[in-house]
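**Student:** attaching a predicted model along with its sequence, questions to come.
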Amino acid sequence: MNGKQLKNSILQWAIQGKLVPQDPNDEPASVLLDKIRQEKERLIKEKKIKRDKNASIIYRGEDNSYYEKILATGEVKCIDEEIPFDVPNGWEWERWGNISQSIQYGYNAPALEHGAIKMVRISDIQENCVLWDNVPYCQIEENDIDTYLLKVNDILFARTGGTVGKSFLVEEVPERAIYAGYLIRTRYSSLLNSRYMKLFMESQLYWEQLKNGTIATAQPNCNGKTLAKMLLPIPPTKEQDRIVGKLTQLSSFLNNYTLYQERLNLLNEEIKEQLKKSILQEAIQGKLVPQIAEEGTAQELLEQIKAEKQNLVKEGKLKKSALATSVIFRGDDNKYYEQIGSEVTEIELPFEIPNSWSLARLNAVCQLTDGLKTIGKQCLLDARFLRGKSSETIAEQGKLVHKGDNIVLVDGENSGEVFIVPQDGYMGSTFKQLWISSSMYEPYVLAFIQFYKETLRNSKKGAAIPHLNKELFYGLIIGIPPLQEQKRIVQKIELSAQLLK
């Protein structure tokens, strides 16, 4: 359970009456709601607020069902299907509109650098705080100010956009301020604990009701009617205070829990990455699976690869430079040597390999190619599309690659990253096609390149636009096992990856 899930659970316990014990000596919430109704009647008579034509009373009948009576018409209906859970004795269910004195939309005006009154916008509210220094001023007629004026314990509610439903409890107003049009202000009876009201607006019950009342458009939005219709559980006044006090006590624990959980998650991810690297390292050193003598040696694979490349050069599918490879062998003195033409040089290996393996530079088994230039409409396979960060773009011409082909980023910060093409299309301009000899087991070669991903990324050339260091790429020494062993190695890597999920 992460920090957010734990907080949601605690809020759920709070609004269900399970966070603190009930006290039978508390004045029941029914008395509190009667006082709120009397308070509203007084404010209506004083013409400070308007009468709500949808005002209602919710009560429990003798049959134990919940009913709602609309005061203006006398209409009564059963609302059992709306009640999400039972609440303790002494609690009541109520509509937000019945306890609210006003639900007022914000004021629309241009933001100004100077003026007589500030105007709080959605963007000025960050992490449950108003960044008052950033709040602009606005122009408003003096006789309109009272309608939009912010007071301590008001709750602001975002009614549109990506933050729809987010709420903010006004705990201070350092200077006169109103609020902007994308916000709704709800002002409720002072007999209610403002922090209890705010915690309800963070609960899953609140968000579920909001979701049901949100209009799904390009810019999701919600209105004051949705808020007014919301059902919320009302505890006795003293229990509201105890709930808020308990949550205040738990807040530091929750913050620490979230922090430690994030650190643990990060550590787990780091451990997983290190294990993956260790598994790949074991794989390319021949330590992941046992060698089987009956599978032979890899020397004949190198001969097959050489013959395949010669044929592809003749067909014009590979450049002649693809044949310019070296031979790496172990001498009688048990040291390793590399022969290029007639020149033989002793080399240091980054790791030991089994006797049945052969060694080669990476350019012996794979090559970077440009792809086939083609005309006709095809999907553009650039990095953003391949990562699922952009929608399909159609190009009129380009370098055609096919589903299942491998392409390598050769420009940009992630140079050396390999993608398996998901569909036919034109590869992006920052890619090269990766040819891998059919004599090799392709996933084995890709696993080898994956092991050196960080090395390739950290060895880019160029300042303004970094490029893949092709000399380093082609020069990597790859251990070549017999073909069947390559397949067993990849199978082991894939099994390990499943266990690490």
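**Tutor:** Received the coordinates, thanks.

**Student:** going by C-alpha atoms from here, please, whenever you check contacts or count neighbours.
**Tutor:** Noted.

**Student:** would you map the strands across the stretch 201-350 of the chain?
**Tutor:** Using DSSP state E, counting those that start in this stretch, the strands of the stretch 201-350 of the chain run over 231-234, 327-330, 336-340, 343-347.

**Student:** quick check: which of those strands is nearest to Asn153?
**Tutor:** Smallest distance to Asn153 across the strands of the stretch 201-350 of the chain (C-alpha to C-alpha): 17.4 Å, for strand 231-234.

**Student:** just checking, what packs against the closest one?
**Tutor:** Applying 3 or more C-alpha pairs under 8 Å, 6 or more residues apart in numbering; DSSP states H and E, one finds that strand 231-234 makes contact with strand 92-95.

**Student:** sorry, back to before: of the strands of the stretch 201-350 of the chain, flag the one that's most buried.
**Tutor:** Burial of the strands of the stretch 201-350 of the chain is given as mean neighbour count (mean count of other C-alpha atoms under 10 Å); strand 231-234 ranks first at a mean of 22.

**Student:** distance from that one to the middle of the chain?
**Tutor:** Remark: strand 231-234 is offset 32 Å from the chain centroid, using C-alpha atoms, centre = their mean, to the nearest Å.

**Student:** list of residues touching it?
**Tutor:** The list of residues contacting strand 231-234 from outside it, by C-alpha atoms under 8 Å, 6 or more residues apart in numbering, reads 15-16, 29, 83, 87, 91-96, 200, 206.

**Student:** next, count neighbours for Leu434.
**Tutor:** Leu434: 21 surrounding residues under other C-alpha atoms under 10 Å.

**Student:** returning to that earlier point: and which of the contacts of strand 231-234 is nearest Asn212?
**Tutor:** The closest of these, once distances to Asn212 are taken by C-alpha to C-alpha, is Tyr206, at 10.1 Å.

**Student:** contact partners for the closest one?
**Tutor:** 200, 230, 232.

**Student:** which of the residues you listed sits closest to Lys276?
**Tutor:** For the contacts of Tyr206, the nearest to Lys276 is Phe200 (43.9 Å; C-alpha to C-alpha).

**Student:** neighbours around that closest one, how many?
**Tutor:** Counted with other C-alpha under 10 Å, Phe200 comes out at 19.

**Student:** take this one as well and set it beside the first:
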Amino acid sequence: MYETGKQLLDRIIEEHNAKLLADWEEAKKKNPKAKKPTLIVASEIAENEIPFEIPKSWYWCRLGDLVPFGQCVNAEPTEIEDNAWILDLEDIEKDSRRILQFKTKKEVESKSTKHIFKKGYVLYSKLCPYLNKCVIAPKDGYCTSEILPLDFGNLVNNKYAQTFLMSPYFVDYTNSLSFGVKMPRLGTEDEKKAMVPLPPLEEQEEIVKIVEELLLLCETLVE
């Protein structure tokens, strides 16, 4: 018997809260008046919000319940080594999950603040969401502030998260709420409210396996 999506969500939130409290305890060592964090509580979802039917073992939740969406750690140019990987929007191919090129700070002469990411993070472009630019980091690096590094941890398969973020369902959602004419983007709060179907972890892995097989087949047919 698999752990259900609801049980998995409870564990995810429990881990997030444990980290928040651990970080708070560390902060109190430097500042005894450090403010206690607000613990995460699973979002309430009304019946009329559910977009489609899912298996009974799955569970509807919100994106903000699964990952600290929009909470990024930044680095100033002076803090980044010359040989560090810098990822810009133009380095990601639309719709394909591919990174087109790898550049170092020295090569791009970057002078702007960057988001820090680690290997395995899902890197999602919040700018022009219809371009559907989303990749998984193959190594540590830094990215433009228009890309959000998302750490889904060990309880959500990062490739399942990527598949969801690139799905027609989510792209339609982002396009319907994006603002701005020339460079449309979706606000952080709207992103956090997005409804996510959460399968048990074992089923996430099966879904990823099938998706990868289908993508490989598509590439073969194109060639």
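**Tutor:** That came through, no problem. Worth saying up front: this structure is predicted, and the values here are computed from it rather than measured.

**Student:** re earlier: format the contacts of Tyr206 of the first structure as a markdown table; extra columns: distance to Gly398 of the first structure.
**Tutor:** As requested, the contacts of Tyr206 of the first structure are exported to a markdown table (distance: C-alpha to C-alpha, whole Å):
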| residue | distance to Gly398 of the first structure |
| --- | --- |
| Phe200 | 56 |
| Met230 | 56 |
| Leu232 | 60 |
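
**Student:** what's the closest non-adjacent residue to the residue most central in space within the second structure?
**Tutor:** By C-alpha atoms, centre = their mean, the second structure has its centre lying nearest to Leu150, at 3.4 Å. Of all residues not flanking Leu150 of the second structure in the chain, Val122 sits nearest, at 5.0 Å (C-alpha to C-alpha, 6 or more residues apart in numbering).

**Student:** I figured the one you found hits Val156, correct?
**Tutor:** No: using C-alpha atoms under 8 Å, Val122 of the second structure is not in contact with Val156, being 11.2 Å away.

**Student:** residues touching the aligned partner of the residue nearest to Leu150 of the second structure in the first structure, list them.
**Tutor:** The alignment partner of Val122 of the second structure in the first structure, by TM-score structural alignment, is Ile155. Listed by C-alpha under 8 Å, 6+ apart, the contact partners of Ile155 of the first structure are 167-170, 185-187, 198.

**Student:** across to the second structure, which of the residues you listed hold up?
**Tutor:** Retained in the second structure: 167-170, 185-187, 198, out of the contacts of Ile155 of the first structure (criterion both residues aligned by TM-score structural alignment, their matches' C-alpha atoms under 8 Å).

**Student:** what does the residue nearest to the centre of the second structure align to in the first structure?
**Tutor:** So Leu150 of the second structure corresponds to Thr186, using TM-score structural alignment.

**Student:** now do the same for Pro84 of the first structure: helix, strand or coil?
**Tutor:** coil (DSSP: H, G, I helix; E, B strand; the rest coil).

**Student:** which part of the second structure matches the top strand by length along the first structure?
**Tutor:** When the first structure is parsed with DSSP state E, its longest strand is strand 372-381. Using TM-score structural alignment, strand 372-381 of the first structure corresponds to no residues of the second structure.

**Student:** got the buried residues for the helix or strand just after that strand?
**Tutor:** Per DSSP states H and E, the first helix or strand lying C-terminal to strand 372-381 of the first structure is helix 383-386. For helix 383-386 of the first structure, a neighbour-count test (16 or more other C-alpha atoms under 10 Å) marks 383, 386 as buried.

**Student:** the helix or strand that helix 383-386 of the first structure is followed by maps to which residues in the second structure?
**Tutor:** Where DSSP H and E defines the elements, the next helix or strand beyond helix 383-386 of the first structure is strand 394-401. Alignment note (TM-score structural alignment): strand 394-401 of the first structure is unmatched in the second structure.

**Student:** Leu63 of the second structure pairs with which position in the first structure?
**Tutor:** Checking TM-score structural alignment: Leu63 of the second structure goes with Trp96.

**Student:** nearest residue to its match in space, please, no chain neighbours.
**Tutor:** Ala228 (4.9 Å).

**Student:** I'd guessed the one you found sits against Arg95; true?
**Tutor:** Yes: the criterion here is C-alpha under 8 Å, and Ala228 of the first structure meets it with Arg95 at 6.5 Å.

**Student:** for the second structure, longest helix please?
**Tutor:** Under DSSP state H, the helix in the second structure containing the largest number of residues is helix 5-30.

**Student:** packing partners of it?
**Tutor:** Going by 3+ C-alpha pairs under 8 Å, 6+ apart, helix 5-30 of the second structure lies up against strand 59-62, helix 63-66, strand 195-198.

**Student:** those into TSV, with extra columns for distance to Pro37 of the second structure?
**Tutor:** Converted to TSV, those look like this (distance: least, C-alpha to C-alpha, whole Å):
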stretch	distance to Pro37 of the second structure
strand 59-62	20
helix 63-66	15
strand 195-198	24
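
**Student:** tell me which of the ones you listed sits nearest to Ser110 of the second structure.
**Tutor:** helix 63-66 (30.7 Å).

**Student:** following element in sequence after that closest one, please.
**Tutor:** Next along the chain after helix 63-66 of the second structure, taking DSSP H and E as the criterion, comes strand 74-75.

**Student:** that following strand vs the first structure, average distance?
**Tutor:** When the first structure is overlaid, strand 74-75 of the second structure sits 7.1 Å from its aligned residues on average, using mean C-alpha distance after the TM-score superposition for the first structure.

**Student:** give the next helix or strand downstream of that strand.
**Tutor:** Once strand 74-75 of the second structure ends, the next helix or strand along the chain (criterion: DSSP H and E) is strand 85-87.

**Student:** so that next one corresponds to what in the first structure?
**Tutor:** So strand 85-87 of the second structure sits over residues 118-120 in the first structure, by TM-score structural alignment.

**Student:** distance of the equivalent of Leu165 of the second structure over in the first structure from Lys35 of the first structure?
**Tutor:** Aligned counterpart of Leu165 of the second structure in the first structure: Met201 (TM-score structural alignment). As judged by C-alpha to C-alpha, to the nearest Å, Met201 of the first structure and Lys35 of the first structure stand 23 Å apart.
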